[in-house]
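S.K.: pasting the structure only:
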């Protein structure tokens, strides 16, 4: 059976330990979810398994050595001049095995030594990755996913459309070991269903990093949690629900062990201290002439012996204390948690936003005429498949997209806080600190203090926004949201690139917020956890949707 094992791997970045002696094995047919806070090394572990990153210690073993391993990263970067179909081929690993086969064929034609073996291996991988019939399979799937032009430039597509291309690359991939980094980002309900069906039915061994609790519950049979303090890996068998229960039980047991240890430590410390003090006082009394007025040497000797016995008891207690400390249980440390709150500005009025007889167009999307009224304090979720126009409708409501026809009305007192799908605020060469200052009017010192609370401290706060990870950009956006008093929150796929604990904090903050909420999300757990007053299904507007 094909397998890949990461054995005792340690990875350092700039002297900082990211992974510490981590061991994980993957076999064909297994389903492993890797979880942990942002920045703990989940993507790094996938890169180590993929062979893209060599650990300082330990090794990665493939059995057989020619096993086909594909790593699909979470980023949606498009290369210059890349079309939709070429984007899919690259991410599915087909482009790489094609190029490998072409190079091996040229070497074989030239009669190079060992070229026959290289060609055989390259040909096997070409077959294993499904390159032989890729062109036959990609067209129908693109049609199913609504990608009408395979040759359209990929850099002109929306986030949702790129999500569908990324999904297509996974559905078409045929490796023996598949490594997926946040595969659910930007997927709609149909895409999530397709991905779940593929993951649960694929013969490949699959390791996936995901924040989507519903997806993890539906797909994995094992969970590997990376610890932010020790940088080690803890393995849990039995799927997501079993992990949640076992982790809670382990933590409760660890807390009890720590409490028992602390109680026994206090008891022995006090016993040793008390016995030492009694011994000291007993010896002083025995040697004090005023305590022995008749000069009875036997009484004096008895007093000294009693003091020595008490001292021996103190020594015994100290030895027990030393043995206890040698077997002390691990310290139960509280993990870092995002503490998000949304400051509320005074209500904007009875009507916050309104579109009247509006016609809206962006690219192939054209909506309208439609009328939509958003009341002050109303909570609306916009649903529909990717590319249907959810973000386009939000942009029109917010005044960022000019209407072809109709009228937009916004309350004069409306103050909007936003997490957009592309995290567009944090782009370019300015630092995160400078962007926060500009968006909130905070001083640089206060901005850095705020960012540190969102785990963006030190040099990270001064790094150009273009060099921030997706998770860092998302947390920076949440920092801006917290720093400004608003009466309308707009969230477009807010959980992309957030860890599970941070997603839960977003849920809690929205539960406390009393202003208007406009939400786009395909995160099923988040959707269940947030109260909404109304759902607007953009796909249901099809009788007013034309192209």
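M.R.: In hand now; what should we look at? None of the values given here were measured: they were computed from a predicted structure.

S.K.: contacts and neighbour counts: CA atoms only from here.
M.R.: OK.

S.K.: Which strand or helix spans residue 489?
M.R.: strand 488-492 (DSSP states H and E).

S.K.: Which elements pack onto that strand?
M.R.: Applying 3 or more Cα pairs under 8 Å, 6 or more residues apart in numbering; DSSP states H and E, one finds that strand 488-492 contacts strand 416-419, strand 516-520.

S.K.: And here is the other one:
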């Protein structure tokens, strides 16, 4: 059964076409995701398909007897209403019955209440009300009497999501549904949508979410839609094949174009004296040969200042707002190459911790000590605040005129912007013309051009396209400094962090030795009635891996998960170093090589001996706890 169809859609802004001649269709049960680079028009296409915006060309048809729900990326809610009034504004008959019942409860009219209860019975709305409360609870909406005008942006998104989910439409259209949700809520939403019978159309950059929820991926690229029947992993495989075929076709067209161009030049200039069919074919080959291959990549290779021995020390830091305790005597000493993920429900204090580390917020007690060599780069959730009349290149040049790369090479701001996929035309666009994702990319660039050696990233994946995320991950994997990361993107978190701060509530924070998936698997394997004392310990000086028992009577501790992995890796590393040393000794004893070779081999042997000594000492230290 066909639910939605679109034929020959086109949309432009000014002289720029986002897409043209786009044809698209959905049937009952389809769960489709639209992906693509920032600025290609994904959100615009979603708005057109949902009827929120008219196309410049083409038509959209939606089956008349189905209901449609739309969740905007930045929903607009009536500030004069309360949360419950917004949630119950749908046209669903069950919602109408619930509204009448809630109204009758507040009245002194027994007859009205009786009629409302009968209507609830007739429509089986009691189950509907139970489901409504469950959805509100899972989305963290507890104060349903709260005025909408007092909600934050993230809370407004949750209320809008609750509204469309409670309506339970036949066709559900959602723009970036996982933004502003904590990890547990995302997993609940993922399970809800994957098991729900509704037909789904969404835009999202959450790769785990796409892989587990969707059965069709549609990519918007070069003003055209490419459809793939399968989940996100299948899409990646088939997209790579498509790009390889396309590159081969363009390369073939370029070779043919050179031959045909030579023919065109050698023939008489008057077009009428040439074979017209060959002239027409030449124009087609010319267009094909000049198609642009999408080989742009972000080369985020920034020179950073070396960190000293003292980085950042948090000593018994506490913070509360009223009766809400966010941090209670939190202690941690950052070390070189720390890569820490921060997880926990919204409102537990994750951003508060980041703000205290950067000095934007003072702790109620305790202290934050920052080393003299530390240069913090802080990427926040706040939107980029820039005057509308500023151009992209001017914004960056206010921070730096040139950029020094890790290779020692110096590049201009214009060259660096191109690495961030801002072509020369886009560099001179006004900032207000950028898409949400392009503004986020610019904001990230402004942090990195300052050459930080301690990166603090608060939800950096919001609004970034998947291509940008992939390259950002590669940069962060090779980043030589410390990283402190808050993100709801589980794939992003899993690739980058080696241990996590888990906000458990009431100011308690646990240091878990592993990434997010490690934490979830460990948590799932624990018995439901496990005692609190057996949970991961709150961070304290004794939880730092190098620490040892403070007294001889204390029970001998065991290796943490992270230390066990380090212990196993050291065995392999020492063995490899020994093998390398043996090969070098054989080369020295063979008599081959000139004087420079012999000197280089001897120097490398000396370095390997030093490494073996250091790693052996650490291996013996860890072996004491086996």
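M.R.: Sure, I can see it. Everything numeric here is computed off the predicted structure, so don't read it as measured data.

S.K.: sorry, back to before: now render the helices and strands packed on strand 488-492 of structure 1 as JSON lines, adding mean neighbour count.
M.R.: As requested, those are exported to JSON lines (neighbours: other Cα atoms under 10 Å):
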{"stretch": "strand 416-419", "mean neighbour count": "20"}
{"stretch": "strand 516-520", "mean neighbour count": "23"}
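
S.K.: For those strands, please prepare TSV with the additional fields distance to residue 356 of structure 1.
M.R.: Output for those, formatted as TSV (distance: least, Cα to Cα, whole Å):
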stretch	distance to residue 356 of structure 1
strand 416-419	20
strand 516-520	18
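
S.K.: Out of those, flag the one nearest residue 161 of structure 1.
M.R.: Among these, strand 516-520 comes nearest to residue 161 of structure 1, with 15.2 Å by Cα to Cα.

S.K.: quick check, distance from that closest one to the centre of its chain.
M.R.: Here strand 516-520 of structure 1 is found 22 Å from its chain centre; the criterion is Cα atoms, centre = their mean, to the nearest Å.

S.K.: Can you check which part of structure 2 it sits on?
M.R.: Mapped onto structure 2 using TM-score structural alignment, strand 516-520 of structure 1 covers residues 482-486.

S.K.: in structure 1, which helix has the most residues?
M.R.: Within structure 1, and with DSSP state H defining each element, the longest helix by residue count is helix 240-287.

S.K.: just how off-centre is that helix within its chain?
M.R.: 37 Å.

S.K.: now the strands for the stretch 101-250 of structure 1?
M.R.: 177-181, 205-209, 222-226, 233-237 (DSSP state E, counting those that start in this stretch).

S.K.: Can you give me every residue that contacts the spatially most central residue of structure 2?
M.R.: Residue closest to the mean C-alpha point of structure 2, counted by Cα atoms, centre = their mean, is residue 461 at 3.0 Å. Taking Cα atoms under 8 Å, 6 or more residues apart in numbering, we find residue 461 of structure 2 in contact with 469, 487, 489.

S.K.: quick one: the closest residue to the second one other than its chain neighbours from residue 222 of structure 2, how far?
M.R.: Yep, that's residue 487 of structure 2 we're talking about. Nearest residue to residue 487 of structure 2 in three dimensions, chain neighbours excluded: residue 459, at 4.6 Å (Cα to Cα, 6 or more residues apart in numbering). Remark: distance between residue 459 of structure 2 and residue 222 of structure 2 (Cα to Cα, to the nearest Å) = 28 Å.

S.K.: Equivalent analysis for residue 204 of structure 2, please.
M.R.: For residue 204 of structure 2, the distance to residue 222 of structure 2 - Cα to Cα - is 19 Å.

S.K.: who's more crowded, these two?
M.R.: residue 204 (23 against 18; other Cα atoms under 10 Å).

S.K.: Now which residue in structure 1 aligns to the more buried one?
M.R.: If you follow residue 204 of structure 2 across to structure 1 using TM-score structural alignment, you land on residue 210.

S.K.: need the contact list for that match.
M.R.: 33-35, 181-184, 216.

S.K.: what does residue 390 of structure 2 give?
M.R.: 430-431.

S.K.: Among the contacts of residue 461 of structure 2, which one has the most neighbours?
M.R.: Top of the contacts of residue 461 of structure 2 by neighbour count (other Cα under 10 Å): residue 489, with 24 neighbours.

S.K.: Report the mean deviation for the strand holding residue 489 of structure 1 after fitting onto structure 2.
M.R.: Mean deviation of strand 488-492 of structure 1 relative to structure 2 after superposition (mean Cα distance after the TM-score superposition for structure 1): 0.9 Å.

S.K.: from the middle of its chain, how far away would that strand be?
M.R.: Relative to the mean C-alpha coordinate of its chain, strand 488-492 of structure 1 is positioned 21 Å out (Cα atoms, centre = their mean).

S.K.: Would you map the strands across the stretch 301-450 of structure 2?
M.R.: Using DSSP E, counting those that start in this stretch, strands in the stretch 301-450 of structure 2 cover 312-321, 324-333, 339-343, 365-370, 376-379, 402-404, 410-412.

S.K.: buried residues in the first one?
M.R.: Think strand 312-321 of structure 2. Residues of strand 312-321 of structure 2 classed as buried by neighbour count (16 or more other Cα atoms under 10 Å): 312-320.

S.K.: Of those residues, just say which sits nearest to residue 66 of structure 2.
M.R.: Among the buried residues of strand 312-321 of structure 2, and counting by Cα to Cα, the member closest to residue 66 of structure 2 is residue 320, at 48.9 Å.

S.K.: That closest one -> structure 1?
M.R.: By TM-score structural alignment, residue 320 of structure 2 lines up with residue 361.

S.K.: circling back: what's the angle between the helix or strand following the strand holding residue 489 of structure 1 and strand 379-383?
M.R.: Following strand 488-492 of structure 1 in sequence order, the next helix or strand is helix 500-512 (DSSP H and E). Here the directions of helix 500-512 of structure 1 and strand 379-383 differ by 130 degrees (axes from the mean of the first three to the mean of the last three Cα atoms, to 10 degrees).
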